[in-house]
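Student: Just the structure for this:
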Amino acid sequence: MSEQNDWKKKLTHELNEYFVNFLYLSLFFCVFTTYRRLLMAEYDISYGDYGISIIKALILAKVVMLGDMLKLGRRLKDRPLMYLTLFKTVLFTAWVLLFHMLEITVSNLLHSRGLAGAVHEFMDQFPYELLAHLLIVLFAFLPFFAVRELNNILGEGKIRQLFFSSGLLEKTASKNVRRNDG
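Tutor: Here you go, the predicted model:
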């Protein structure tokens, strides 16, 4: 019975983590979709690929979890939070690039265009579209990993408590004042 409870707890934890990752990334990508939509509306071009933003967030949330399962970025865990955050941001952005390249390759293989078609498609995207996509992912990951690593340092759920529990900030502030006075 204990193994089944452990399995359920782990599954619940993984699903919650996936949902939080997805929620953050989908909000971030939907904001960029809205930005693009508003820019294009100025030229009477309709744009509303919110579905693509949601699908991208679903995939990236899983890619992040796979990177965590492979323990990417763990070697700097004893460094200051700033270094760890920047390192994980760059590392996971490169991880996303790797998955993007894999996606292009598989797509071209499935459509009988082979590896040459994958290389051609990748190089067509390279200068502008791919760099823009990577910049968006990089800046989406920066606050994402800062908050996640801070949560790891403070303890699981502490940031959630700080944001959503009333009176907790007052208690924490009064403890800090007493600590500094003593």
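Student: contacts and neighbour counts: CA atoms only from here.
Tutor: Fine.
Student: ok now do residue 89, which residues does it touch?
Tutor: By C-alpha atoms under 8 Å, 6 or more residues apart in numbering, residue 89 lies in contact with 138, 141-142, 145.
Student: Show me the two of those residues that sit farthest apart.
Tutor: 138 and 145 (10.4 Å; C-alpha to C-alpha).
Student: picking up where we left off before, please indicate which of the contacts of residue 89 has the highest neighbour count?
Tutor: Within the contacts of residue 89, residue 141 tops the neighbour count with 23 neighbours, counted by other C-alpha atoms under 10 Å.
Student: one step back: dump the contacts of residue 89 into JSON lines; add secondary structure as well.
Tutor: Listed next are these as JSON lines, based on DSSP: H, G, I helix; E, B strand; the rest coil:
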{"residue": "138", "secondary structure": "helix"}
{"residue": "141", "secondary structure": "helix"}
{"residue": "142", "secondary structure": "helix"}
{"residue": "145", "secondary structure": "helix"}
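Student: I have a second one here; can you model it like the first so I can compare?
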Amino acid sequence: MSDAPSPLHAVPAQGGSHRLRQRAAKELRSITVIVVYLWALLALFDLYRTIILDEAHVSLQEQGFAFINALVLGKVMFIAEALNVGTRFRDRALIWSILYGAFTFALVLMIFHVIEHVAVGALHGQHVAESIQVYERGGWKGLVARALIMFVALIPFFGFREVSRAIGPKTLHRLLFERGAKFPGPDA
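Tutor: Just a heads-up that it's a prediction; the model follows:
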């Protein structure tokens, strides 16, 4: 009989909980960036819609809904990223990875956006087409226009993500936020 403790009673390495906290902090920062970016985007959509519809006031309720929507869509985007959605062209030139990520996530976000508004419409006794029409004020044309705007708006988001992946997040942070920082490449 061996004197070694059984694996069931093994004490985890001291660094294990530290790594877990680091990973949790990294994921919290990641989802916070996603939610803030989406919230700004959705809040601006609602503000733009308010201006276009010539409404005299900016509804705080609409702006609050944009934040809740950003939380939900941010979680969807975070999960989709964890499932490697939109990574098909990661081995190609960065531009293709950026455009494919923006396109894929614009589709994912629009699908969940439609599902959300259909569900809200169903709660108010509306049919699918009616709930989309009422919300979008332009039916399918409005939905397609919103999807295209979302695609274009996500290009910078994925641009930063892919450049950060390529050169490293610390290097990107230094280049963006440190005065006089230069890229340590052959042209630097």
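Student: Kindly indicate which of the contacts of residue 89 of the first structure lies nearest residue 68 of the first structure.
Tutor: Distance to residue 68 of the first structure, by C-alpha to C-alpha, is smallest for residue 145 among the contacts of residue 89 of the first structure, at 11.5 Å.
Student: what do we get in the second structure for that closest one?
Tutor: For residue 145 of the first structure, the aligned position in the second structure is occupied by residue 158, per TM-score structural alignment.
Student: Over to residue 103 of the first structure?
Tutor: Checking TM-score structural alignment: residue 103 of the first structure goes with residue 116.
Student: And residue 182 of the second structure, how far from residue 163 of the second structure?
Tutor: According to C-alpha to C-alpha, to the nearest Å, residue 182 of the second structure stands 15 Å off from residue 163 of the second structure.
Student: So for these two, which sits in the more crowded spot?
Tutor: Using other C-alpha under 10 Å, the more surrounded residue of residue 182 of the second structure and residue 163 is residue 163, with 16 against 13.
Student: After the helix or strand harbouring that one, which helix or strand is next?
Tutor: Using DSSP states H and E, residue 163 of the second structure sits in helix 139-167. Next along the chain after helix 139-167 of the second structure, taking DSSP H and E as the criterion, comes helix 169-177.
Student: Which residue range of the first structure does that following helix align onto?
Tutor: The alignment of helix 169-177 of the second structure onto the first structure (TM-score structural alignment) covers residues 156-164.
Student: same check, this time on stretch 87-106 of the second structure
Tutor: Stretch 87-106 of the second structure lines up with residues 74-93 of the first structure when matched by TM-score structural alignment.
Student: Kindly report the same for stretch 17-29 of the second structure.
Tutor: The aligned range for stretch 17-29 of the second structure is 4-16, by TM-score structural alignment.
Student: Would you mind listing the buried residues in the lengthiest helix in the first structure?
Tutor: Once the first structure is assigned using DSSP state H, the helix that runs over the most residues is helix 2-41. If you call a residue buried by 16 or more other C-alpha atoms under 10 Å, then helix 2-41 of the first structure has these buried ones: 18, 21-22, 25-26, 28-30, 33, 37-38.
Student: hang on, the earlier thing: of the contacts of residue 89 of the first structure, which stay in contact in the second structure?
Tutor: Conservation of these in the second structure, assessed by both residues aligned by TM-score structural alignment, their matches' C-alpha atoms under 8 Å: retained contacts are 138, 141-142, 145.
Student: The residue positioned nearest the centre of the second structure and residue 85 of the second structure, how far apart?
Tutor: Residue closest to the mean C-alpha point of the second structure, counted by C-alpha atoms, centre = their mean, is residue 34 at 4.0 Å. Using C-alpha to C-alpha, residue 34 of the second structure is found at 15 Å from residue 85 of the second structure.
Student: same check, this time on residue 70 of the second structure
Tutor: For residue 70 of the second structure, the distance to residue 85 of the second structure (C-alpha to C-alpha) stands at 19 Å.
Student: Compare those two (neighbour count), which wins?
Tutor: When neighbours are counted by other C-alpha under 10 Å, residue 70 of the second structure and residue 85 differ, and residue 70 comes out ahead with 23 against 16.
Student: Residue in the first structure paired with the more buried one?
Tutor: The equivalent of residue 70 of the second structure in the first structure is residue 57 (alignment by TM-score structural alignment).
Student: Flag every buried residue along whichever strand or helix holds its match.
Tutor: Using DSSP H and E, residue 57 of the first structure sits within helix 50-69. In terms of neighbour count (16+ other C-alpha under 10 Å), helix 50-69 of the first structure has its buried residues at 50, 53-54, 57-65.
Student: Taking those together, which two end up most distant?
Tutor: Of all pairs drawn from these, the greatest distance, 22.7 Å, lies between 50 and 65 (C-alpha to C-alpha).
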